[in-house]
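J.: below: sequence and its predicted model.
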Amino acid sequence: MESLIRILVRAKKDKDAVTATIRTFYGDWGGQIDVTSMGGVRRYNDLVKRIEEESKGYDGLIVVLCPREMKELRNYRAHPMNVRLVNLDKAKVRNARISEIFWAIEKGKALFRIYARWHPDKQGYVHFGTIGEPLRLKCKPTYDMYYAIGKPHKELFTELFGAPIGENPLVVKYDEGVHEVFQGSSMALRILIPYEYDEDVRLVGKGEYEPIDVNISSCINLNKSYLLFLERYAFKIFKWAEANTEYDYDRVIVPWSGGKDSTVALILSIKYFGKENVVPIYVDTCLDLPLNIKYIDEIARRLNIDYVYAKADISIELKKRGSLPTKDDRWCTKIKIKGLYDAMKKISDRPLIVVGDRDCESLSRLRRPFVRWHEGMLQIAPIKIWSTALVQLYLAMNGVRLNPLYELGFYRLGCYICPAFRSWERRILEKYFQELATYRKRFSTLKYA
């Protein structure tokens, strides 16, 4: 079966350079990424024709590397939905180091999620194409974007920064804790959310803007064709795994935390494999945030499915150690994973595991293939290239509400002692779950690195 990602370059020598890059950086991808030459064509019209021909005959993602010799192609905006163009500041692709080619490929993947235009008539954002007003966005493989959905989000922005913000603003999450909050096509606030739990959130920049309410229903309608394209692409990933691994699985397992990503992974799995073949497993750490188990039960009823409840009581180890887990010592994760694997062993000998991992979450996840072997089991990440914004819209399009904890302001969910919680999450814990924040503080003998 054909690859999942195709890199398109102008000439054969460029193809050789990309082949060396794939061999070095994507050696464990096993045919999930390949490279094709456009036969040495040079004229703008010939390049466009070649790209569009490639797009029509290929249902994966296409990343076109555009060095200076193809600079005219940089004005090619109305490209097909499965194509992204990446500028490469070299005369030819073959002149770049393989590390530079690698990061250009990763930027191309990121452009499928870090993209937005404002449609003023519809009061919504478009995440593909050329409709609407462009936003001035930077794009790197580790960036993310999301909708700050719900009135509590709006109230928190006003409370912290004294700045009135419309409902459901689009937020772009950059590196080093920098976030930009958009109102329409204008950057309204630039805020710094330190990774350290005990530091404080602060305003570091402000633009000229008018408060605008974003209509999420309009965003769904504006992006429906793109969301359906991403759904089909997820199914292609499943098909690729079945066709290329010869893994005789007996169950499809979805580790289901109640978070947005694992919920989308669950919906995609049900649609493709059938709900009778999919087993969600929820691992209760006994330190989950309130409302989470209620959400799990609510969505299980909504999807008309059963799930396996497993218990991994982290609170016992917490009391024994007397200190919180840290980013360098996530002993809590080991306990949770053991609980998951113990539950899997009881229901499956050869599980196919579908996870909600995404590229922008960490460099290690970015480097992983869509389909990989992990501890003798096959693991698939169907939403690897999605942004949080696309995850949110896909859930809404399928009539599945977000976990209400996100509407309180959480960017990610987890136990309330989670070492990944930042200063932002501390604010929310203290505002809505003061008792839990106080309990956590009792064990804060170690500061997060």
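T.: Everything's here; your move.

J.: from here on, contacts and neighbour counts on C-alpha atoms
T.: Will do.

J.: pull out the buried residues from stretch 64-74.
T.: By 16 or more other CA atoms under 10 Å, the buried positions in stretch 64-74 come out as Val64, Leu65, Cys66, Pro67, Met70, Leu73.

J.: how much space between the second one and Arg117?
T.: Going from Leu65 to Arg117 by CA to CA, to the nearest Å gives 23 Å.

J.: counting neighbours, what do you get for Lys294?
T.: Applying other CA atoms under 10 Å, we find 12 residues neighbouring Lys294.

J.: ok, and here's another one to check against it:
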Amino acid sequence: MYQLIVRAKKDSDALKAMARVFYPDWNLRISTLKGARGINEIRKNLEDMVDELLYNIILVGREDAKFLVLEDEFPENVVFFMVDKKRIRNARIITLSRCFERARAIIRNSAQWQENAYVFSHKDAPFVKYSIPAYDLFLGLGEGYERMLEILLGTGYKCTLFVRGFGGTHETYCGPSLVAKIKIPDTGKVKVLSKEEAECLEIKEEDLVSSNRDIVQMHERIS
């Protein structure tokens, strides 16, 4: 399901050690860019290596940060992520594991706003993009959510996007606008932490479906 790509063999050796310790049953594919350094060479090698049936995660160290500009040239199943070390091989395997988990989180915790619909893409400057594995995105659809928000906020926003964070805090969006932060604990009282005035947009479920069809089909192929 995953291909991890790094620039050089010594970097891939570090990832293989990480995989043996933390992901022994995952059958991770670990590949290298054959030591390529120039951005055109990196681009060409990636074009040959990216697999449409896998999530492809490219890990780069600080010395290769310039390659991050290639992110939006590649399809939705490709994620670039920087490890905060000069080189990948310099990071401890627990650090590499955390970076892998954060890169994976970006795939499911990102959203754009396009033509009156949420598009669950991490490309092209999404208004929501979290690399925190504990976070989750979900839609609030139907009369139940609308009624709840009307009680809490005084406005019955339709088709809201929620970002569930730590401690039961939920960022609440209508379109690309953050309209509230609401604390919804596992037990106890729901509390509005903050709220903002925003236009109550009409978001149609059929637009959501059509706008995300290609992305859903991508996840289906990979799964």
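T.: Thanks, I have it. As the structure is a prediction and not an experimental result, all values here were calculated from the model.

J.: adding secondary structure, write the buried residues of stretch 64-74 of the first structure out as CSV.
T.: Shown next, in CSV, are the buried residues of stretch 64-74 of the first structure (DSSP: H, G, I helix; E, B strand; the rest coil):
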residue, secondary structure
Val64, strand
Leu65, strand
Cys66, strand
Pro67, coil
Met70, helix
Leu73, helix
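
J.: next, format those as JSON lines and append distance to Ile347 of the first structure.
T.: Listed next are the buried residues of stretch 64-74 of the first structure as JSON lines, based on distance: CA to CA, whole Å:
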{"residue": "Val64", "distance to Ile347 of the first structure": "44"}
{"residue": "Leu65", "distance to Ile347 of the first structure": "46"}
{"residue": "Cys66", "distance to Ile347 of the first structure": "49"}
{"residue": "Pro67", "distance to Ile347 of the first structure": "52"}
{"residue": "Met70", "distance to Ile347 of the first structure": "54"}
{"residue": "Leu73", "distance to Ile347 of the first structure": "53"}
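
J.: what's the match for Pro141 of the first structure in the second structure?
T.: Counting by TM-score structural alignment, Pro141 of the first structure corresponds to Pro133 in the second structure.

J.: secondary structure of that match: a helix, I assume?
T.: No. Applying three-state DSSP, one finds Pro133 of the second structure to be coil, outside a helix.

J.: in a helix, Gly39 of the first structure, correct?
T.: No. Gly39 of the first structure sits outside any helix when classified using three-state DSSP, being coil.

J.: next one: it from Gly60 of the first structure, what distance?
T.: Distance from Gly39 of the first structure to Gly60 of the first structure, by CA to CA: 20 Å.

J.: between those two, who's got more neighbours?
T.: Using other CA under 10 Å as the criterion, Gly39 of the first structure and Gly60 rank with Gly60 on top: 21 against 12.

J.: that one -> the second structure?
T.: So Gly60 of the first structure corresponds to Leu54, using TM-score structural alignment.

J.: let me see the contact set for the closest residue to Ser110 of the second structure other than its chain neighbours.
T.: Once flanking residues are discounted, Ser110 of the second structure sits nearest to Lys129: 4.2 Å by CA to CA, 6 or more residues apart in numbering. Contacts here follow CA atoms under 8 Å, 6 or more residues apart in numbering; on that basis Lys129 of the second structure touches Ile106, Asn109, Ser110, Ala111, His122.

J.: just Ala17 of the second structure next, same as before
T.: Ile93.

J.: repeat that for Ala8 of the second structure.
T.: Thr32, Leu33, Lys34, Gly35, Ala36.
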